[in-house]
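Trainee: okay, sequence plus prediction incoming.
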Amino acid sequence: MTKIIIAADSFKGSATSLEVADYLAEGIQTVDAQAEVVKVPVADGGEGTVASILTAVGGQRMTADVTGPSGQPLQAHWGLLANHVAVLEVAEGAGITQVAGQLDPLKTTSYGVGQVIEAALDAGARTIYVGLGGSATTDGGAGLAQALGAHFYDAQGAEVVHQGAGVERIVRVDCQQMDSRLSQAKIIGLTDVTNPLTGSEGAAAVFGPQKGATPAVVQQLDAGLQHLNTLVSQQTGTDFSQQPGAGAAGGIGFGLLAFLGGQLQPGIQEILRLTQLSDKLATADLVISGEGQIDGQSLMGKAPIGITKLAKAQGKPVILIAGSLGADLAAVYEAGADLVLSSTVSPMSVAEAISQTRKLLKQAGMTAMRAFLLGHNPGNNGSEAKA
């Protein structure tokens, strides 16, 4: 019996990680009904991180009542694992899909993320992983810090409102009253980007437009983040702004470093460790991964490449499947992939592809399985397998 592990990221806007695995499995088992398919949902620190880890290793799915990115009340989901470990996502406490009304990073906040961290501390967590992705805010983590007891004052000595527009008005930072439990906790930000806090590659310039920022607003946000970094650098003697990932999630990466004493790690590496994927790969005959688009940029901390490297270290064949293929696939092959397939095989609009996600991924699963059988048993195209 052939054992296949499907560990694919979500196809954003089309299917969750688990749905991708379900659809691919349908195609695989159309070719070989006896194949054993093991589905391991994965994420790289963005949306779906909590679900993927809970599915892989178990744990409690928790909720926290928080203030959303637009100031509205909402419930954020997070995970409590064994050994006092918590996993949460910025997308749950300050997600771009949670914005009430028009996107405007001058009016959004990371406050809800701090409230989820507080809930994790209340539950006894001593190691807290924060998935940095899918945020609606560009406040440098100031709102997050305020939720945990920090104070930011303007020139009149008033508390600055926790919104992106408030960052540039801060003249004094006071972290003396932050939750004392933070000093005993290990805070780890998980990110698939290496952007600094400010500048042409920073949080505002690169990610601000996705959150509704006009060119003028990008400049305003970037100036505010530069100002915040100057204040923090003067107070702590450390410039956190250029650390890789400081610009992740609207600068929340910076906030974890500067206000919570946290650290940043490549998301996929930590998640693969947490989900114990290496142990699962040991008995696999084939590993399939993928995401919405695969190209040379996938080498920059994306889930499929991390999974590919883990599988190749055990000598396993790897097929990657994407909704679309970009440039520099040679680099993807050099990273270890044996075959890279697109689920979209004829000209169609994005809307058409999304509407046909299940059908297209099922076909991709069939193609992947036939390619595997061809390589392992030339002359048998799968027609002998029971459908």
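Mentor: That came through fine. Since we're looking at a predicted model, the values are computed, not measured.
Trainee: only C-alpha atoms for contact and neighbour calcs from this point on.
Mentor: Fine.
Trainee: just the helices from the stretch 51-200 of the chain, written as ranges.
Mentor: 90-94, 111-122, 142-147 (DSSP state H, counting those that start in this stretch).
Trainee: show me the one of those helices that comes nearest residue 214.
Mentor: Residue 214 sits nearest to helix 90-94 of all those, at 20.1 Å, using C-alpha to C-alpha.
Trainee: show me what the closest one is packed against.
Mentor: strand 73-81, helix 111-122, strand 127-131 (3 or more C-alpha pairs under 8 Å, 6 or more residues apart in numbering; DSSP states H and E).
Trainee: mind giving me the packing neighbours of the longest one?
Mentor: What that stands for is helix 111-122. Packed next to helix 111-122, using 3+ C-alpha pairs under 8 Å, 6+ apart, are strand 60-67, strand 73-81, strand 85-89, helix 90-94, helix 142-147.
Trainee: just name the most buried of the helices and strands packed on helix 90-94.
Mentor: strand 127-131 (a mean of 26; mean count of other C-alpha atoms under 10 Å).
Trainee: mind listing what's buried in the longest helix that the chain contains?
Mentor: Ranked by residue count, the top helix of the chain under DSSP state H comes out as helix 215-236. Within helix 215-236, the residues scored as buried using 16 or more other C-alpha atoms under 10 Å are 217-232.
Trainee: what do you get for stretch 282-299?
Mentor: 284-295, 298.
Trainee: in this structure, which spans are strands?
Mentor: 3-6, 36-39, 60-67, 73-81, 85-89, 127-131, 151-153, 172-174, 186-191, 263-266, 286-294, 318-325, 339-342 (DSSP state E).
Trainee: residue 131: what's it in contact with?
Mentor: 44-47, 49, 87-91, 189-191, 267 (C-alpha atoms under 8 Å, 6 or more residues apart in numbering).
Trainee: can you check residue 282 too?
Mentor: Residue 282 neighbours (C-alpha under 8 Å, 6+ apart): residue 314.
Trainee: one more to weigh against that first structure:
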Amino acid sequence: MNVVIAPDSFKGSMSSREAAERIRAGLARVFPAWEMMAVPMADGGEGTVEAILAVIGGRRMRGQVKDPLGESIEAEWGYCEKRGLAVIETAAASGLALLKEPDPARASTYGTGQLLKQALDHGVREVVIGLGGSATVDAGTGFFAALGVRFFDCEGREMDPAGGNLGKIDHIDGSELDPRLQKVRITIASDVTHPLLGPEGAIHVFGPQKGIQPEELARFEGGMSRFAEHLVRVTGRDHRWTPGSGAAGGFGFSLLSLLNVEWRSGLEWIADQGRLEERIRQADLVITGEGRMDRQSLYGKVPVGIARIAARHEVPVVAFTGQIQGDLTEAEETGIAVILPITESPISLEDAMRQGPALLESAAFRFAQVWRLGEWQGGEN
């Protein structure tokens, strides 16, 4: 029996690598002879660094940077020295999980720019930037400020790069943008396809989860729109309606506008690096999962992306999850044969996250027992 284990992280509980190992351990208690290949996955958000390092090798680097509100923190990025590759998560320095309370007016991507600057100091030739999990709606102005770009209002006063200041920016000085960026290949890893503006854009879709109140949406949208108009005039590039430009609070828009970047699905990029489709083609079963599955999971999250690959080769897919929300009866249409919750009894979210690794291993063990029962019944028939 050949099994590919390719989960996403269970956010707040375990990384994709640990999730894969826990699933493997649970299955091995029943089927120690099964051939199991772990391919930890991510979609550009939290866990991207660990997933990429797991499939291509490398090491974690740590450095002092600013968090979304300017406090000093230590953040990680991935470094594959053989390839001259850096892997940076926006969530590591500019993530919503770093804040006790969201503050969209003040939050900045400055720390993510600092991480890239550290990578450039190591002489990297290639950079992958994952855009998921940000706390910001600053359109990446903080990121570019850390790399030398300056922003001014109509009276010539330099502006702090932050979501609440976008509409006040009247002049952009990119003369001191780090020249090393022109020599580095930059890939954006994101599975967000939303444009910058409008009802499906950065503010209206993602703003509320970053702390924007309903009565503030129009003001933030207006500021984002004015900044975008200015950047279009400066660069001659109009990416306001480009799919993905709304990622990470408009960060995607500024990256597309100011740098020469390649945009890739985070899931597809990591899958390519780990030769996932080749492994799935040779498999008898695929197991995936993530912390929570809801209707949004059916439209591009890791388990569904894995299932679509497996469907091309008619390999069945099982997904584990910590929490199911809403009606997922359409899951089978995506190629997922069954979604299995890992909890055994009523439990608080806090306890479930704390016990997540053990619960996942137990769920994999129970699944293996059921599979063995099916084999016995098949043998009798």
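Mentor: Okay, I see it. Not measured: the values here are computed from a predicted model.
Trainee: can you calculate the TM-score here?
Mentor: Overlay of the two chains. TM-score (TM-score structural alignment, normalised by the length of structure 2): 0.90; 379 aligned residues with a C-alpha RMSD of 2.4 Å.
Trainee: that older thread, which helices and strands sit right next to the longest helix of structure 1?
Mentor: strand 172-174.
Trainee: please redo it, this time with the cut-off set to 6 Å
Mentor: Judged by 3 or more C-alpha pairs under 6 Å, 6 or more residues apart in numbering; DSSP states H and E, helix 215-236 of structure 1 is in contact with no other helix or strand.
Trainee: now it on structure 2. Mean distance?
Mentor: Comparing helix 215-236 of structure 1 with its match in structure 2 after superposition yields a mean distance of 1.7 Å (mean C-alpha distance after the TM-score superposition for structure 1).
Trainee: count the residues that sit near residue 33 of structure 2.
Mentor: Look at residue 33 of structure 2: counted by other C-alpha atoms under 10 Å, it has 11 neighbours.
Trainee: again, but for residue 345 of structure 2
Mentor: Residues near residue 345 of structure 2, counting by other C-alpha under 10 Å: 6.
Trainee: same question, residue 171 of structure 2
Mentor: 20.
Trainee: so it sits against residue 152, correct?
Mentor: Yes: between residue 171 of structure 2 and residue 152 there is a contact under C-alpha atoms under 6 Å: 5.1 Å.
Trainee: relative to residue 103 of structure 1, how far out is residue 80 of structure 1?
Mentor: Distance of residue 80 of structure 1 to residue 103 of structure 1, computed by C-alpha to C-alpha, to the nearest Å: 31 Å.
Trainee: which of the contacts of residue 131 of structure 1 ranks first by neighbour count?
Mentor: residue 45 (33 neighbours).
Trainee: enumerate every residue touching that one.
Mentor: Applying C-alpha atoms under 6 Å, 6 or more residues apart in numbering to residue 45 of structure 1 gives the contacts 131, 132, 190, 191, 267.
Trainee: reformat these as JSON lines; add distance to residue 149 of structure 1.
Mentor: Putting the contacts of residue 45 of structure 1 into JSON lines (distance: C-alpha to C-alpha, whole Å) gives the following:
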{"residue": "131", "distance to residue 149 of structure 1": "21"}
{"residue": "132", "distance to residue 149 of structure 1": "21"}
{"residue": "190", "distance to residue 149 of structure 1": "23"}
{"residue": "191", "distance to residue 149 of structure 1": "25"}
{"residue": "267", "distance to residue 149 of structure 1": "27"}
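Trainee: so what's the residue nearest in space to the middle of structure 1 closest to, chain neighbours aside?
Mentor: In structure 1, the C-alpha nearest the mean C-alpha coordinate belongs to residue 46, at 1.6 Å (C-alpha atoms, centre = their mean). Spatial nearest neighbour of residue 46 of structure 1, chain neighbours left out: residue 133 (4.1 Å); criterion: C-alpha to C-alpha, 6 or more residues apart in numbering.
Trainee: returning to that earlier point: just the contacts of residue 45 of structure 1 now: which is nearest residue 314 of structure 1?
Mentor: For the contacts of residue 45 of structure 1, the nearest to residue 314 of structure 1 is residue 267 (21.2 Å; C-alpha to C-alpha).
Trainee: is it true that the closest one touches residue 190?
Mentor: Yes: with contact defined as C-alpha under 6 Å, residue 267 of structure 1 reaches residue 190; the gap is 4.1 Å.
Trainee: number of nearby residues for residue 301 of structure 1?
Mentor: Neighbours of residue 301 of structure 1 (other C-alpha under 10 Å): 18.
Trainee: actually, residue 60 of structure 2.
Mentor: 15.
Trainee: still on that earlier bit, how about TSV for the helices of the stretch 51-200 of structure 1, with distance to residue 36 of structure 1 added?
Mentor: Putting these into TSV (distance: least, C-alpha to C-alpha, whole Å) gives the following:
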stretch	distance to residue 36 of structure 1
helix 90-94	33
helix 111-122	37
helix 142-147	44
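Trainee: out of those, flag the one nearest residue 350 of structure 1.
Mentor: So among these, helix 90-94 is nearest, using C-alpha to C-alpha, at 23.6 Å.
Trainee: quick one: contacts of that closest one?
Mentor: Under C-alpha under 6 Å, 6+ apart, the answer for helix 90-94 of structure 1 is 68, 69, 76, 110, 112, 113, 131, 132, 134, 135, 136.
Trainee: ok, those vs residue 5 of structure 1, which is closest?
Mentor: residue 131 (24.0 Å).
Trainee: leaving out chain neighbours, which residue sits closest to the counterpart of that closest one in structure 2?
Mentor: The alignment partner of residue 131 of structure 1 in structure 2, by TM-score structural alignment, is residue 130. If the residues on either side of it in the chain are set aside, residue 130 of structure 2 comes closest to residue 44, at 4.1 Å by C-alpha to C-alpha, 6+ apart.
Trainee: could you find the closest non-adjacent residue to residue 252 of structure 1?
Mentor: Using C-alpha to C-alpha, 6+ apart, the closest residue to residue 252 of structure 1 is residue 141 (4.2 Å).
Trainee: count of neighbours near the one you found?
Mentor: 31.
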